[in-house]
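Colleague: Predicted model and sequence follow; I will ask about them next.
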Amino acid sequence: MSVPSREEMYRVLEERHGTELQKKLAASSVAVCGLGGLGSNIAIALARAGIGRLHIIDFDCVDISNLNRQQYFPDQLGIPKSRALGDTLRRIAPYCEIVSDDTMLNESNIPKLLVDDDIIVEAFDKADQKAMLVNGVLEKMPFKYLVSGSGMAGLAPSNMIITKKVTKRFYLCGDGVSDVDDGMGLVASRVLICAGHQAHAVIRIIAGEYDI
């Protein structure tokens, strides 16, 4: 079967989301920083929602340990995550502009790499990387919207994961407590719930729903 046209896919999204919201989604650019359990699921949810431009960033390659919770396949082992996920996103949303960066974000390159993105999603695994990105965006790009994740490990009840507005443009998703070092690791279902919170926070921001 041939791929549906841009017009056909857009019309279906309009039927689901309404014309006004879909125009806003299609005009938006979102950066997903970190393409692991959070980031790969967030990017797929946003691609399916009809985001016009997705900027995906990660320096890592697909490893067998990723397959229990991240949106990769066994035949992608060893491939840079930015390239592997980019291929998947283009299959899901062929008319979405996918910009892939196989690089490590740091304090010096954050402003340059993220300059064209309306909303920045922090989806790193490690606490020091999370803090570096959050602090970098808040200090150097305070006009950007930032959605971060903290606390999704273990088997605690899913309803403990929430979205809260920290500042005018900074949103935090997770339970804020659980950590992979506490014993139980990252379980696909709970990581997916937190990723869903982050993706939905992005969509609500684009829709102008800032209260969360």
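Modeller: Done, it's in. Numbering: from 1, shown residues only.

Colleague: Only C-alpha atoms from now on, for both contacts and neighbour counts.
Modeller: Will do.

Colleague: Which parts of the protein are strands?
Modeller: 29-33, 53-57, 97-101, 119-122, 145-149, 162-167, 170-174 (DSSP state E).

Colleague: the helices in this protein, which residues?
Modeller: Listed in chain order, the helices of the chain (DSSP state H) span residues 6-17, 19-26, 37-49, 81-92, 110-113, 127-140, 188-207.

Colleague: Which neighbouring elements make contact with the second one?
Modeller: If you count contacts as 3 or more Cα pairs under 8 Å, 6 or more residues apart in numbering; DSSP states H and E, helix 19-26 packs onto helix 6-17, helix 188-207.

Colleague: Now render these as CSV, adding mean neighbour count.
Modeller: Supplementary listing: those in CSV, determined by neighbours: other Cα atoms under 10 Å:
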stretch, mean neighbour count
helix 6-17, 14
helix 188-207, 22
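
Colleague: Now distance to Leu172 too, for those helices, in JSON lines please.
Modeller: Formatted as JSON lines, the helices and strands packed on helix 19-26 follow (distance: least, Cα to Cα, whole Å):
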{"stretch": "helix 6-17", "distance to Leu172": "24"}
{"stretch": "helix 188-207", "distance to Leu172": "8"}
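
Colleague: closest one to Asp87 among the ones you listed?
Modeller: Proximity to Asp87 (Cα to Cα) singles out helix 6-17 among those, at 17.9 Å.

Colleague: okay, the angle between that closest one and helix 19-26?
Modeller: Our comparison of helix 6-17 with helix 19-26, counting by axes from the mean of the first three to the mean of the last three Cα atoms, to 10 degrees, yields an angle of 120 degrees.

Colleague: circling back: which of the helices and strands packed on helix 19-26 sits closest to Arg83?
Modeller: helix 188-207 (20.1 Å).

Colleague: Could I get the contacting residues of Ile98?
Modeller: With Cα atoms under 8 Å, 6 or more residues apart in numbering as the criterion, the residues that contact Ile98 are Arg53, Leu54, His55, Ile56, Gly86, Leu89, Arg90.

Colleague: Neighbour count and distance to Lys112 added to those, as JSON lines?
Modeller: What follows is those, written out as JSON lines (neighbours: other Cα atoms under 10 Å; distance: Cα to Cα, whole Å):
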{"residue": "Arg53", "neighbour count": "23", "distance to Lys112": "17"}
{"residue": "Leu54", "neighbour count": "24", "distance to Lys112": "16"}
{"residue": "His55", "neighbour count": "22", "distance to Lys112": "13"}
{"residue": "Ile56", "neighbour count": "25", "distance to Lys112": "14"}
{"residue": "Gly86", "neighbour count": "23", "distance to Lys112": "21"}
{"residue": "Leu89", "neighbour count": "23", "distance to Lys112": "24"}
{"residue": "Arg90", "neighbour count": "15", "distance to Lys112": "25"}
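
Colleague: Below is an additional structure, to be compared with the one above:
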Amino acid sequence: MEVELKEMLDDLLSLRQSLSDPSLHASIDKLQSHVDHLTHLAKSVPVRRSKVKDMSAEVVDSNPYSRLMALQRMGIVENYERIREFSVAIVGIGGVGSVAAEMLTRCGIGRLLLYDYDKVELANMNRLFFRPEQVGMTKTDAAVQTLSDINPDVVLEACNELNQTWMESGVSEDAVSGHIQLLIPGETACFACAPPLVVASGVDERTLKREGVCAASLPTTMGVVAGLLVQNTLKFLLKFGYVSPYLGYSSLKDYFPTMAMKPNPQCSNAACLQRQKEYILAKPARDAAANAKMEAEASAAAADVPLHVDNEWNISVVDDSEQENTGGTSSDALPEGLTRELPSADEFPKHSTYGATDTAVDDLEDLRRQLDALNAD
């Protein structure tokens, strides 16, 4: 836009010089003033970066994906660029959902589908995402506005019936605890198997907001839960690490309970029961694939090929048994030229306990004689 405005100013200047009637110069000057004002406004608008066609691992300041692609270079993720192939739907753009959407956007997810019926209010400003100037906008519109500025490469636009895998999360009303949960139809519990409090009580969530009554909200708790949620999502999508079926968080005790959430065979949801049958029928093929994978991994391990033989970071992997068999070298040995202020436990003199034992026996005999003398009196 700045280029077009500059061309317009040049055209106005040329027009002013070509006009022989001085009475028209005032109108030209007024137009120039308006264009100057628009140019100033255009310069004050944040510049959005251009879209990046392919993710690159090149380590330069201008590459928005260099630190993400480093996960691939270090062998943590096999192919990080696959993240652009995935679509993630986020239902509820609140304290957790909005932060999760921002994290996924920064990670370069391919497509985000955002769902929320609510609008941004000043009461939402304790969250980590929304801004005061967005008050009155729908949360989805405000999210698209913010996320598009962060990463224009992400396309921004419900579930047993669709056989979709879901990551569910929640924060308690007292804002000091929360959880994340992996929902795989047929394999893990659905909302009907183990319903959240709102679902179990049959309450419409829209009626929970009442005058003078509100739940507590801490951006710290929501940030922690959102981080756990997105981390679990990335591990599931890119197939690295352990994907938690359920992970809780208690900020008061720094407690992170985890458990498996199996589906209920008597679930009231017909679609859930159907997915459970399909999961059981597919078990033989799934077990055979798992066994084949284990055998392949065992064969690869038998080859005894060390990890990271040659790498640009000069990282080497040391077997634990090698450290155990070094023998004689203390783990707390100091480099040459350094001395300890106090002697180590190994060097501390060990005194014989025989003398101390004899003294204790003598003292005991003396005490006994004194007691006998008192009894005799």
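Modeller: Sure, I can see it. None of these values were measured; they are calculated from a predicted model.

Colleague: Out of the strands of structure 1, which is the most enclosed?
Modeller: Across those, averaging neighbours per residue (mean count of other Cα atoms under 10 Å) puts strand 145-149 on top, at a mean of 26.

Colleague: can you confirm Asp36 of structure 2 is in a helix?
Modeller: Yes. Assignment of Asp36 of structure 2 by DSSP: H, G, I helix; E, B strand; the rest coil places it within a helix.

Colleague: before we move on, back to that, what would the helices of structure 1 look like in a markdown table with distance to Met152 of structure 1?
Modeller: Written out in a markdown table, the entries for these read as follows (distance: least, Cα to Cα, whole Å):
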| stretch | distance to Met152 of structure 1 |
| --- | --- |
| helix 6-17 | 28 |
| helix 19-26 | 27 |
| helix 37-49 | 9 |
| helix 81-92 | 21 |
| helix 110-113 | 25 |
| helix 127-140 | 13 |
| helix 188-207 | 6 |
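
Colleague: how about those helices, which one is nearest Lys164 of structure 1?
Modeller: helix 188-207 (9.4 Å).

Colleague: Show where that closest one falls in structure 2, residue numbers please.
Modeller: When helix 188-207 of structure 1 is aligned against structure 2 using TM-score structural alignment, it corresponds to residues 219-238.

Colleague: That stretch: average distance to aligned residues in structure 1?
Modeller: Using mean Cα distance after the TM-score superposition for structure 1, stretch 219-238 of structure 2 ends up 1.2 Å from its aligned counterpart in structure 1, as a mean over the superposed pairs.

Colleague: how far away is the most centrally placed residue in structure 2 from Gln181 of structure 2?
Modeller: Most central residue of structure 2, judged by C-alpha distance to the mean C-alpha position with Cα atoms, centre = their mean, is Gly227 at 2.9 Å. In this structure, Gly227 of structure 2 and Gln181 of structure 2 are 13 Å apart, going by Cα to Cα, to the nearest Å.

Colleague: Check Leu38 of structure 2 too.
Modeller: If you go by Cα to Cα, the gap between Leu38 of structure 2 and Gln181 of structure 2 works out to 50 Å.

Colleague: now do Glu295 of structure 2
Modeller: In this structure, Glu295 of structure 2 and Gln181 of structure 2 are 31 Å apart, going by Cα to Cα.

Colleague: next one: Tyr279 of structure 2
Modeller: Distance of Tyr279 of structure 2 to Gln181 of structure 2, computed by Cα to Cα: 19 Å.

Colleague: cool, and Leu367 of structure 2?
Modeller: To Gln181 of structure 2, Leu367 of structure 2 is 69 Å away according to Cα to Cα.

Colleague: likewise Tyr246 of structure 2?
Modeller: In terms of Cα to Cα, Tyr246 of structure 2 sits 4 Å off from Gln181 of structure 2.

Colleague: do the same with Glu7 of structure 2
Modeller: Using Cα to Cα, one obtains 57 Å as the distance from Glu7 of structure 2 to Gln181 of structure 2.

Colleague: Check Lys209 of structure 2 too.
Modeller: Relative to Gln181 of structure 2, and taking Cα to Cα, Lys209 of structure 2 is found at 25 Å.

Colleague: hmm, back to that, now the strands of structure 1 in a markdown table, with distance to Ile203 of structure 1?
Modeller: As requested, the strands of structure 1 are arranged in a markdown table below (distance: least, Cα to Cα, whole Å):
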| stretch | distance to Ile203 of structure 1 |
| --- | --- |
| strand 29-33 | 10 |
| strand 53-57 | 13 |
| strand 97-101 | 17 |
| strand 119-122 | 10 |
| strand 145-149 | 11 |
| strand 162-167 | 13 |
| strand 170-174 | 12 |
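
Colleague: Can you tell me which of the ones you listed is nearest to Ser5 of structure 1?
Modeller: Each of those has some distance to Ser5 of structure 1 by Cα to Cα; the shortest is strand 97-101, at 15.0 Å.

Colleague: roughly how far is that closest one from the heart of the chain?
Modeller: Here the centre of mass of C-alpha atoms in strand 97-101 of structure 1, compared against the chain's by Cα atoms, centre = their mean, to the nearest Å, lies 13 Å away.
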